[in-house]
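Asks: From the sequence below, what's the structure:
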Amino acid sequence: MCANSCHIKQVEASNAGVKVGLIVRGICCLLAEIPGETENIHIRSIVGRFLEHSRIYIFGTPDRDKIYIASADFMTRNTLRRVEVATPIYDDKIKQRIRDMFGLMMKDNMQARIQQPDGTYLKQNRDVEEINSQEQQYADAYERARQ
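Replies: The predicted structure follows:
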């Protein structure tokens, strides 16, 4: 159940040439990479062992981005039937940490699956260094806790 208004805006952005990258926990009913419609939308699914996932929203270019974190996904059941919250991130150090986390998830080639135009998901190419973004984030958190 995806919010239709979000899909419409993402398709409009794609058609205007905006690159849209989505990291979803499971499946997404928006079909990505369809020529002439959603060719600028790329969807990655990452499901880890605890099913946890971030609610990070980054808009704009790295030099002038706006970053938000939220308590829920923008799905109809969350936006129409529940009280949820999203907040902007202003602190530059925290913004950089969130960008780094997002970048790590975009490099994940162990848990990530890439959505194809027909809605199927394929595993990443593993010919390069193996990256499991969630396991790396666990290790980083344990290291910070030790310090």
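Asks: contacts and neighbour counts: CA atoms only from here.
Replies: Fine.
Asks: need the longest helix for this structure.
Replies: Ranked by residue count and defined by DSSP state H, the top helix of the chain is helix 92-107.
Asks: which parts of that one are buried?
Replies: Going by neighbour count (16 or more other CA atoms under 10 Å), the buried part of helix 92-107 is 95, 98-99, 101-102, 104-107.
Asks: From the contact counts, what lies against the helix or strand just after that helix?
Replies: With elements assigned by DSSP states H and E, the helix or strand that comes after helix 92-107 is strand 112-115. Contacts defined by 3 or more CA pairs under 8 Å, 6 or more residues apart in numbering; DSSP states H and E place strand 112-115 against strand 41-46, strand 121-123.
Asks: quick one more, to check against the first:
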Amino acid sequence: AHPFPQVANKSLNFIVRLKGRDAFGRENEIAIVKVPRALPRLIRMPPKVAPKEALFVSLSSIVRAHLHDLFPGREVTEFSQFRVTRHSDLALDEEDVRNLRTALRQGLQHRHYGQAVRLEVSAGCSVFLSNFLLGQFDLPGAALYRVGGPVNLVRLTQLVDLVNDPALLFPPWRSVWPRQMQPGVSILEQLRHRDILMHQPFESFDGLLAFLREAVNDPQVLVIKQTIYRTGS
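Replies: Modelled structure (predicted):
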């Protein structure tokens, strides 16, 4: 039997239960279909088959409809889409790391295959398939989530670029100067009197840039330190 394949963090995959023998006479009951990340998750239907001007179908729906084509001579008895979320914290000790750039590159690569923390399957996934996946990823039953619809709704943001209709879009937000920051007055001097809270991106980043420029040109500033948090997925 083949070992269970490496499944990348939050990638699109299918688990398939098969019946019969393959071309080599083997009776592998379980197969994993990994969908490449390079493929678009939304496919525009050609005009000759689309009843409307802009009709899209998800990549997962296309894969589901043609799973049997991937296993000629065998019967697909059941299947389920699944996605695994892995622990992706990046912990580096700057004191022990000689080459920070290399360490970061290696750490970012390993994040895709960290310890599994959550398993998402289709709502109709059988207990047999879900238990099989839980065992492979060494997860308890509490880490299993059944999803009745698309697993990753973020992929639907592609529609903004695929459908060219300004009437469907909200007007662009125009950020303003931070209201707690007085323009034309030294920011360092303002900070000596009180803290300044900026709400971005609703407030312009120009205030932050002005603060950094002033700090860079101030001879009394010896070092600038920033803590940057990743707020997006």
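Asks: What does the superposition give as a TM-score?
Replies: The pair, once superposed, lands on a TM-score of 0.27 when counted by TM-score structural alignment, normalised by the length of the first structure; 71 aligned residues with a CA RMSD of 5.3 Å.
Asks: Tell me the one of the buried residues of helix 92-107 of the first structure nearest residue 137 of the first structure?
Replies: residue 101 (7.8 Å; CA to CA).
Asks: Need the residues that contact the longest helix of the first structure.
Replies: Helix 92-107 of the first structure is contacted by residues 23, 44, 56, 67, 89, 131, 133-134, 137 when judged by CA atoms under 8 Å, 6 or more residues apart in numbering.
Asks: Among these, which ones are in strands?
Replies: 23, 44, 56, 67, 89 (DSSP state E).
Asks: top of these by neighbour count?
Replies: residue 44 (27 neighbours; other CA atoms under 10 Å).
Asks: Which of the three states applies to the residue lying closest to residue 82 of the second structure once chain neighbours are set aside?
Replies: Leaving aside its chain neighbours, residue 82 of the second structure sits nearest to residue 121 (4.3 Å; criterion: CA to CA, 6 or more residues apart in numbering). Using DSSP: H, G, I helix; E, B strand; the rest coil, the structure places residue 121 of the second structure in strand.
Asks: Residue 121 of the second structure: how many residues sit nearby?
Replies: 25.
Asks: didn't it look like it was pressed against residue 145?
Replies: Yes: between residue 121 of the second structure and residue 145 there is a contact under CA atoms under 8 Å: 6.3 Å.
Asks: Tell me what angle the strand or helix carrying residue 10 of the first structure forms with strand 41-46.
Replies: Assigned by DSSP H and E, residue 10 of the first structure falls within helix 4-15. Counting by axes from the mean of the first three to the mean of the last three CA atoms, to 10 degrees, helix 4-15 of the first structure lies at 120 degrees to strand 41-46.
Asks: which secondary structure elements does helix 4-15 of the first structure contact?
Replies: So helix 4-15 of the first structure, by 3+ CA pairs under 8 Å, 6+ apart, packs with strand 20-24, strand 41-46.
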